[in-house]
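Q: Any chance you could fold what I've pasted below:
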Amino acid sequence: MPEGPSAGPDPGTERDPRVIQRLMPLWEWLYRHYFQVSTSGWEQIPGEGQMLLVGSHNGGLASPDLPMLMLDWFRRIGFERRVYGLAHPKVWQVFPRAAQLAAQTGAIPYYPRGAMAVLERGDSLLVFPGGGQDAFRPHRLRQSIQFRGRTGFIRLALRHNVPIVPLISWGSHDTLIVLEDCYEPMQRWHERGLPWLFGIDPEVFPLYLGLPWGLAVGPLPNLPLPAKIHTRVCRPIQFERSGHAASRDRSYVQSCYTRVVAEMQEQLDELAGTSRSGISGRPVRPCRPAREPEPGA
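A: Sure thing, here's the model as predicted:
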């Protein structure tokens, strides 16, 4: 599989703050009016240094909580403190134009050496360990962190001695009502000769209700339904051990993974409870950045 344009020795070179700035009025309108976002926990972001931001995917391919978090980051933290988000390399194959726009806002295709290169040069990373299966998990599982035992992000944090800052959200998974994941029966049909669309194994095959298709099947692009979104930045997690040896200790990696998932699940349960009770607070108006972005920042 050919690598995306940002998977080389200097990933993220396509990031363009001017493009981000042009997108922000749209994001802000969605933030205030369409999703009526409320947010909390931004004081948890370390004042300096690197971090590994770890989130749970929600709402299918649109994942509307992601641009809402991005808007808060740029308004509150600014453009100079760079964060690059890891995206599935298949996005560059199936949706090249969308991938190009994503790259301009800071996305890079996930390859281990690309992720390490970002951390080695002093920048931060945003990862969604659950991937497509998390983004398209059934609606009944919307209050469940679904990382599927993937520990690569833990090894990355340990190896580079960076704290993990969890990001959670509630409401985004109501913008696409996933009824069921039909991947297993579709996989059996594929084994009998039914080809995958674009010749690519989608790894998930949801049956869902959403715009613009109504009732649809397959991981298709979607327009999010209007739903109130609540986001939260959680307390940073710093592990006792770090370094190459710690990242190769399977038992230790698993214990760190279990800790992260447990803390994120606890925070998600609390956020869901307060959101349902209507005491999560009013939508927070994004702060203005201290400086406008400069090309190449």
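Q: From now on I want contacts and neighbour counts done on CA atoms only, so please keep to that.
A: OK.
Q: ok, which stretches of the stretch 51-200 of the chain are helices?
A: Under the criterion DSSP state H, counting those that start in this stretch, the stretch 51-200 of the chain contains helices at 65-76, 90-94, 96-104, 112-120, 131-135, 152-160, 183-191.
Q: Of those, which is nearest residue 265?
A: helix 131-135 (13.8 Å; CA to CA).
Q: what helices or strands is the helix or strand where residue 275 lies leaning on?
A: Assigned by DSSP states H and E, residue 275 belongs to helix 250-277. In this structure, helix 250-277 packs against helix 152-160, strand 164-170, strand 230-233, helix 244-247, with contacts taken as 3 or more CA pairs under 8 Å, 6 or more residues apart in numbering; DSSP states H and E.
Q: Quick one: residues in contact with the third one.
A: This points to strand 230-233. With contact meaning CA atoms under 8 Å, 6 or more residues apart in numbering, strand 230-233 is reached by 37-42, 44-45, 65, 69, 165-171, 271, 275, 280.
Q: Report the buried residues of stretch 229-239.
A: Across stretch 229-239, burial judged by 16 or more other CA atoms under 10 Å covers 229, 230, 231, 232, 233, 234, 235, 236, 237, 238, 239.
Q: ok, the fifth one to residue 171 distance?
A: Taken as CA to CA, to the nearest Å, the spacing of residue 233 relative to residue 171 amounts to 15 Å.
Q: go on, the first one?
A: Residue 229 sits 5 Å away from residue 171 when distances are taken as CA to CA.
Q: before we move on, what about the third one?
A: Taking CA to CA as the measure, residue 231 falls 9 Å from residue 171.
Q: Second input sequence below; structure requested for side-by-side comparison:
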Amino acid sequence: MVKFAPLFVPWEHRLQTLAVLQWIVCFLLMGQVCVLVFIGLLFTRFWLFSVLYAAWWYLDRDKPWKGGRPCQVIRDWVAWRYMKDYFPVSLVKTAELDPSRNYLAGIHPHGILATGSFLNLCTESTGFSKLFPGIRPHLMMLTLWFRFPFFRDYIMSGGLVTSDKESAVHILSRKGSGNLLGILVGGARETLNARPGSYKLLLQNRKGFIRIALMHGAALVPVFSFGENDLFDQVENSPGSWLRWIQNWLQGIMGISFPLFHGRGIFQYSFGLLPYRRPITTVVGKPIEVQQVTQPSQEQVDELHRHYMDELCKLFEAHKLKYNVPTDQHLEFC
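A: Have a look, this model is predicted:
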């Protein structure tokens, strides 16, 4: 039975819902719409606009791999503050980050749409710059999204960069100090495990970010977003099921995952693509000092990887009771 929202709700709540709706629509549809607009303009009297943009696109083609183009005006948009209050989302600091260093932050879990990661690192809605003065945040995103005209410029404005090694190298070495690169370590495949109450992380064999940290002497920062997996329900797709097999097959071919998820609607709470109003608290752990090793051995990578997993577990255990995680729940690595 459909559960409808009350007819009269505070105007503030309506604005919060609208802010989240625009973000969902942009994430799911804006790239495709931009392609249609770019091609469609070529068959109108405004064809020159697409031609000029194509020339700009060619000259600017390497920018997503070279640190992007963050825009403080867009990061400060009031819409992000309304979106933050919808859940709400909060950012917790447990240690200082020295602006004279560069940092590589492993963010867990990915969730369905990485909502907490986006709001914390790509906007100022949770006050990142006030909590960590002198630190410039970037967040990696699948390279596919930077191949859409117009959309690429929009997502770069928030500090998003491609999820390629070249991006990490540029930010951690060629842009000086005070840079923080956020990596959703579990990647697209981890979205298939995102459901309320799940603490299963794809980390056991994810060591590329460890090697990059060693090569550039970047301090590792474990980050855990409590509540990230609680925003949507997902159709049962346990490992070994036919649905998971199809999802893994598509992910292997296209590089993106296709979780069958649902949340609530605009005027009812029973189904839809809007996330549930459930809090997300992102806890930033203490940096792990990393000595630069230009050509790290596999043993060095493995050792630092084990240390990182230990610190992530300690961070989770130290804070889980504050954010309504049962005492018998622990991180599960796969």
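Q: on that earlier part again, using JSON lines, lay out the helices and strands packed on helix 250-277 of the first structure together with distance to residue 78 of the first structure.
A: Below are these laid out as JSON lines (distance: least, CA to CA, whole Å):
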{"stretch": "helix 152-160", "distance to residue 78 of the first structure": "23"}
{"stretch": "strand 164-170", "distance to residue 78 of the first structure": "17"}
{"stretch": "strand 230-233", "distance to residue 78 of the first structure": "16"}
{"stretch": "helix 244-247", "distance to residue 78 of the first structure": "31"}
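Q: so after the helix or strand hosting residue 58 of the second structure, what's the next helix or strand?
A: For residue 58 of the second structure, the host element (DSSP H and E) is helix 47-59. Per DSSP H and E, helix 47-59 of the second structure leads on to helix 72-75 as the next helix or strand towards the C-terminus.
Q: Show where stretch 160-170 of the second structure falls in the first structure, residue numbers please.
A: Stretch 160-170 of the second structure corresponds to residues 107-117 of the first structure when matched by TM-score structural alignment.
Q: Name the residues that touch that stretch?
A: 3-4, 6-12, 15, 84-89, 92, 99, 125, 156.
Q: out of those, which are buried?
A: Counted by 16+ other CA under 10 Å, the contacts of stretch 107-117 of the first structure give 4, 6-8, 11-12, 15, 84-89, 92, 99, 125, 156 as buried.
Q: which ones are touching the residue nearest the centre of the first structure?
A: Compute the mean C-alpha point of the first structure, and by CA atoms, centre = their mean the closest residue is residue 128, 4.4 Å away. Applying CA under 8 Å, 6+ apart to residue 128 of the first structure gives the contacts 54, 55, 56, 57, 86.
Q: What is the equivalent residue in the second structure for it?
A: Match for residue 128 of the first structure (TM-score structural alignment): residue 184.
Q: related to what we said a few turns ago, tell me which two of the buried residues of stretch 229-239 of the first structure sit farthest apart.
A: Across those, the longest distance by CA to CA is 30.3 Å; it joins 229 and 239.
Q: And for residue 188 of the second structure, the neighbour number?
A: Residue 188 of the second structure: 20 surrounding residues under other CA atoms under 10 Å.
Q: what do we get in the second structure for residue 146 of the first structure?
A: So residue 146 of the first structure corresponds to residue 202, using TM-score structural alignment.
Q: Show me which residues of the match of stretch 160-170 of the second structure are buried.
A: For stretch 107-117 of the first structure, using 16+ other CA under 10 Å, the buried residues are 107, 108, 109, 110, 111, 114, 115, 116, 117.
Q: Including distance to residue 215 of the first structure, could these go into JSON lines?
A: Putting these into JSON lines (distance: CA to CA, whole Å) gives the following:
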{"residue": "107", "distance to residue 215 of the first structure": "30"}
{"residue": "108", "distance to residue 215 of the first structure": "32"}
{"residue": "109", "distance to residue 215 of the first structure": "30"}
{"residue": "110", "distance to residue 215 of the first structure": "31"}
{"residue": "111", "distance to residue 215 of the first structure": "34"}
{"residue": "114", "distance to residue 215 of the first structure": "38"}
{"residue": "115", "distance to residue 215 of the first structure": "37"}
{"residue": "116", "distance to residue 215 of the first structure": "40"}
{"residue": "117", "distance to residue 215 of the first structure": "42"}
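Q: so which of the residues you listed would you say is closest to residue 134 of the first structure?
A: residue 110 (16.3 Å).
Q: Pull the contacting residues for the closest residue to the closest one other than its chain neighbours.
A: Among residues not flanking residue 110 of the first structure along the chain, residue 86 sits closest, at 5.1 Å (CA to CA, 6 or more residues apart in numbering). Going by CA under 8 Å, 6+ apart, residue 86 of the first structure touches 107, 108, 109, 110, 115, 125, 126, 127, 128.
Q: ok, those residues in the second structure, which still hold?
A: Of the contacts of residue 86 of the first structure, the ones still in contact in the second structure (both residues aligned by TM-score structural alignment, their matches' CA atoms under 8 Å) are 107, 108, 109, 110, 125, 126, 127, 128.
Q: I'd like the distance between the third one and residue 118 of the first structure.
A: Yep, that's residue 109 of the first structure we're talking about. When residue 109 of the first structure is compared with residue 118 of the first structure (using CA to CA), they lie 12 Å apart.
Q: do the second one as well
A: Computed with CA to CA, the distance linking residue 108 of the first structure and residue 118 of the first structure is 10 Å.
Q: Could you tell me which residues touch both of these two?
A: 11, 84.
Q: Isn't residue 247 of the second structure up against residue 258?
A: Yes: the criterion here is CA atoms under 8 Å, and residue 247 of the second structure meets it with residue 258 at 6.1 Å.
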